[in-house]
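Engineer: Generate coordinates for the sequence data below:
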Amino acid sequence: MRNVGNVISAMIEYYAGDVRRINHFLKVYGFAKAIGEMEKLSPLKQEILEVASVVHDIGIKNSEIKYNSSAGNYQQIEGPPVAEEMLKKLGYEDNFIKRVCFLIAHHHTYTDIDNYDYQILVEADFLVNIDEDQLSMDVVRSVKEKIFRTEVGIKYLNVLYNIDNIGI
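Structural biologist: Coordinates of the predicted model:
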């Protein structure tokens, strides 16, 4: 039976022993789920967003093996085939998998964001990466201005990082 819990379990097994990566996708999932619900996505878009948020970095393992790098451009290349195989085994249909794979293949590309599921995935990933990568407040303000578009994502960014709404 397909559900996000099964995807989370499969990803925990996939990243067995890599607590940092498991914690990362769980945090991104939490933010994506909350933002999607608060932004009132349709049930299908919400499900796509939640699954994509869990598997968004699935390409890191193969990127590190093939390129000795976890750079976003390599993740975007290596992730979709692995995700497709995993999601097929979990019972997801082709159109659903196609959209999730599109999101994986573009989650480090911040131009031409085509829908709320894509926008929210990018915002959720940034909310986590800002902390994990210890980005400076200047970078955080720039990301807010250039990337964030959803009302809830902006609110979370402001609250988490104590950004004054005025003049930013």
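Engineer: When you work out contacts or count neighbours from here on, use the C-alpha atoms and nothing else.
Structural biologist: Noted.
Engineer: number of nearby residues for Ser136?
Structural biologist: 11 (other Cα atoms under 10 Å).
Engineer: which helices and strands does the lengthiest helix in the chain pack with?
Structural biologist: Determined from DSSP state H, the single longest helix within the chain is helix 19-38. On a contact count with 3 or more Cα pairs under 8 Å, 6 or more residues apart in numbering; DSSP states H and E, helix 19-38 meets helix 4-14, helix 43-55, helix 116-132, helix 151-160.
Engineer: Tell me the secondary structure at Arg2.
Structural biologist: At Arg2 the chain is in coil, as set by DSSP: H, G, I helix; E, B strand; the rest coil.
Engineer: What about it, how many residues nearby?
Structural biologist: If you count neighbours by other Cα under 10 Å, Arg2 ends up with 13.
Engineer: Also Asp94?
Structural biologist: Asp94 - counted by other Cα under 10 Å - has 12 other residues nearby.
Engineer: what about it, distance to Ile104?
Structural biologist: Taking Cα to Cα, to the nearest Å as the criterion, Asp94 is separated from Ile104 by 15 Å.
Engineer: can you check Asp131 too?
Structural biologist: For Asp131, the distance to Ile104 equals 21 Å [Cα to Cα].
Engineer: and this one, so I can compare the two:
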Amino acid sequence: MDSSDSSYYSRQQLDELFLQMIAFFSGDPKRIQHFMKVHSFARIIGTKEGLDETSLFILEAAAYTHDIGIRPAEEKYGRCDGKLQEQEGPIVAQRMLSDVGIENYLIDRICYLIGHHHTYDNIEGLDYQILVEADFLVNLYEDDVNRHGIEQAYQQIFRTQTGKEIFNQMYTDER
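Structural biologist: Model (predicted):
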């Protein structure tokens, strides 16, 4: 396979983005582990839900970079709540995405997803829905959310069949 094959080229870009994000969060293994887990869930949900190659690429890149606004928010404001992540993330991500050779029309959508991944009303696009579901699958565990919060998240957030199946396998007590 040569680099003129778009899927090969895209995989190389995603691999480089992955390494760039590890460097970005250097010394912070929790955040590195977080984006790796969100990416894994996003990729499998996106694949099972039938995303086309371009949409899957956008989703994967957004999953790697969705929390890139944490560091600049902490540096500027001393905190990193979801709205500040959405505000600060796209600026930093745009440079990184461009540096790995991702085309501008793709960067625009990736940055849109980064800038909205904590906004849960008016979710537009399957890539956006899947990113939010993948982030919830990880955050519910990492934040040790109680049973009521888990049930609320399921009712309010999960829409894809694959996301619901993974959620139920992870968070229901039925065996």
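Engineer: Looking at the helices and strands packed on helix 19-38 of structure 1, spot the one closest to Val143 of structure 1.
Structural biologist: Across the helices and strands packed on helix 19-38 of structure 1, Val143 of structure 1 has its closest neighbour in helix 116-132 (8.3 Å, Cα to Cα).
Engineer: For the helix or strand just after that closest one, buried residues please.
Structural biologist: As assigned by DSSP states H and E, the chain's next helix or strand after helix 116-132 of structure 1 is helix 137-146. Residues of helix 137-146 of structure 1 classed as buried: Val140, Arg141, Lys144 (neighbour count, 16 or more other Cα atoms under 10 Å).
Engineer: hmm, who's touching helix 137-146 of structure 1?
Structural biologist: With contact meaning Cα atoms under 8 Å, 6 or more residues apart in numbering, helix 137-146 of structure 1 is reached by Ile130, Ile154, Leu157, Ile163, Ile168.
Engineer: Read off where it ends up in structure 2.
Structural biologist: In the comparison with structure 2, helix 137-146 of structure 1 aligns to the range 147-156 (TM-score structural alignment).
Engineer: how close does the matching stretch sit to structure 1?
Structural biologist: Mean deviation of stretch 147-156 of structure 2 relative to structure 1 after superposition (mean Cα distance after the TM-score superposition for structure 1): 0.7 Å.
Engineer: can you tell me which residue in structure 2 aligns to Glu39 of structure 1?
Structural biologist: In structure 2, the residue matched to Glu39 of structure 1 (TM-score structural alignment) is Glu49.
Engineer: Tell me which of the helices and strands packed on helix 19-38 of structure 1 lies nearest to Glu78 of structure 1.
Structural biologist: For Glu78 of structure 1, the closest of these is helix 43-55, at 11.9 Å, according to Cα to Cα.
Engineer: Next, the mean deviation of the closest one compared to structure 2.
Structural biologist: Compared with structure 2 after the fit, helix 43-55 of structure 1 shows a mean deviation of 0.3 Å (mean Cα distance after the TM-score superposition for structure 1).
Engineer: tell me what that helix is packed against?
Structural biologist: Contact here means 3+ Cα pairs under 8 Å, 6+ apart; on that basis helix 43-55 of structure 1 packs against helix 4-14, helix 19-38, helix 94-106, helix 116-132.
Engineer: and the helix or strand just after that helix with helix 4-14, angle?
Structural biologist: In the C-terminal direction, the helix or strand that comes right after helix 43-55 of structure 1 (DSSP H and E) is helix 60-67. Orientation check (axes from the mean of the first three to the mean of the last three Cα atoms, to 10 degrees): helix 60-67 of structure 1 against helix 4-14 gives 40 degrees.
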